[in-house]
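Student: Please find the sequence and the predicted model below.
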Amino acid sequence: MQKINLQAISQEEMVSPRSKYRVLRRHISQHLRAQDKDDREPPYEIEHVILSSGKKNFPYHVHASCWELYYVLSGIGKIRTDTGISNIGVGDSIMCPPGEAHQ
């Protein structure tokens, strides 16, 4: 078993050159893997992400083989998919399968 507290993980800031995209994130699964004596790579990645008000995390994009799951801990926002733009808020879970464009 591996265990880590979120506060023990350094926060990384990613900002696009013109600051349209900005995200603060902590790589939870990477830090847990570092504790694994066998250095096994889990079949998923978990990050804690904070989006600043009015910012986007990444451009509209699609993954060929990766699933993404979002869970909203606080605040409100919008998610864009092929079917349009949806409002999201605290407690919402959003899953984007491979091949589904999202932002």
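Tutor: Cool, the structure landed. Numbering: from 1, shown residues only.
Student: contacts and neighbour counts: CA atoms only from here.
Tutor: OK.
Student: So Gly75 sits against Gly89, correct?
Tutor: Yes. At 5.9 Å, Gly75 and Gly89 qualify as touching, with contact defined as C-alpha atoms under 8 Å.
Student: Check it against this one:
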Amino acid sequence: MKKVNAAQIEWETQRSPGGRYGRDERKISEALGRDRRSTDLIMRHPFDVEIARIPPGVASCPYHSHSEQWEFYSVISGHGKVRHAEGSLAIEPGDAFLFKPNEPHQLINDSSENLYVYIVADNPIGETCYYPDSGKWAVKSPQYRLIRGEPLDYYDGEE
């Protein structure tokens, strides 16, 4: 068994060039030894767990869907909204929600305080992502590639 304390895991920061998207992540599964690039399911782990901290006034990432991946979210603290195919819903501490493959989603912090969320994903191999707002696809193997007829930057068409 391997044990970690989430409070002792360093935050990893992601921000878009224009500032519309951003989050800090405590990658719990990676701290427990997950190798996200491995195709060996023992090394890869069957699921991925992280704590995301989304600053006020930004979305965690562009609106997207996964071809194979399921994602479970549980709000730890803070308030915001989750955008989905039918619109958006307010979220608050204690809320939990699930996105199946091909269900577009996005977390948005429209409050004045940080939004903290547990994210658990089932981590399939051969996963792709679609970004409806910009018409892009992300292909994840072995390098992370974004395409729309030609290679693109991750935030192209999003800000």
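Tutor: Nice, I can see it. Since we're looking at a predicted model, the values are computed, not measured.
Student: Gly75 and Gly89 of structure 1 - which one has more neighbours?
Tutor: Gly89 (14 against 11; other C-alpha atoms under 10 Å).
Student: Give the closest residue to the equivalent of that one over in structure 2 in space, chain neighbours not counted.
Tutor: Taking TM-score structural alignment as the alignment basis, one finds that Gly89 of structure 1 is matched in structure 2 by Glu92. If you skip the residues right next to it in sequence, Glu92 of structure 2 has His79 as its closest partner in space, 4.7 Å away by C-alpha to C-alpha, 6 or more residues apart in numbering.
Student: Okay, that neighbour and Val4 of structure 2: tell me how far apart.
Tutor: 27 Å (C-alpha to C-alpha, to the nearest Å).
Student: In terms of neighbours, single out the busier of the two.
Tutor: Set side by side, His79 of structure 2 and Val4 show more neighbours around His79, with 21 against 11, by other C-alpha under 10 Å.
Student: what about stretch 83-93 of structure 1, start to end distance?
Tutor: Start-to-end span of stretch 83-93 of structure 1 (C-alpha to C-alpha) is 17 Å.
Student: contacting residues around Ser74 of structure 1?
Tutor: Contacts for Ser74 of structure 1 (C-alpha atoms under 8 Å, 6 or more residues apart in numbering) come out as Gly89, Val90, Gly91.
Student: What's the local residue count around Gln103 of structure 1?
Tutor: 16.
Student: do His63 of structure 1 as well
Tutor: The burial count assigned to His63 of structure 1 is 14, neighbours taken as other C-alpha under 10 Å.
Student: Ok, Ser65 of structure 2 next?
Tutor: By the other C-alpha under 10 Å criterion, the neighbourhood of Ser65 of structure 2 contains 24 residues.
Student: so who does it touch?
Tutor: Counting by C-alpha under 8 Å, 6+ apart, Ser65 of structure 2 touches Pro101, Asn102, Glu103, Pro104, His105, Cys129, Tyr130, Tyr131.
Student: quick one: the aligned partner of it in structure 1 and Val49 of structure 1, what's the gap?
Tutor: For Ser65 of structure 2, the equivalent position in structure 1 is taken to be Val62, counting by TM-score structural alignment. Here the distance between Val62 of structure 1 and Val49 of structure 1 works out to 19 Å (C-alpha to C-alpha).
Student: What of Tyr70 of structure 1?
Tutor: Spatial separation of Tyr70 of structure 1 from Val49 of structure 1 under the definition C-alpha to C-alpha is 9 Å.
Student: Which of the two has more residues huddled nearby?
Tutor: Neighbours around Tyr70 of structure 1 and Val49, counted as other C-alpha under 10 Å, are more numerous at Val49. The numbers are 19 against 14.
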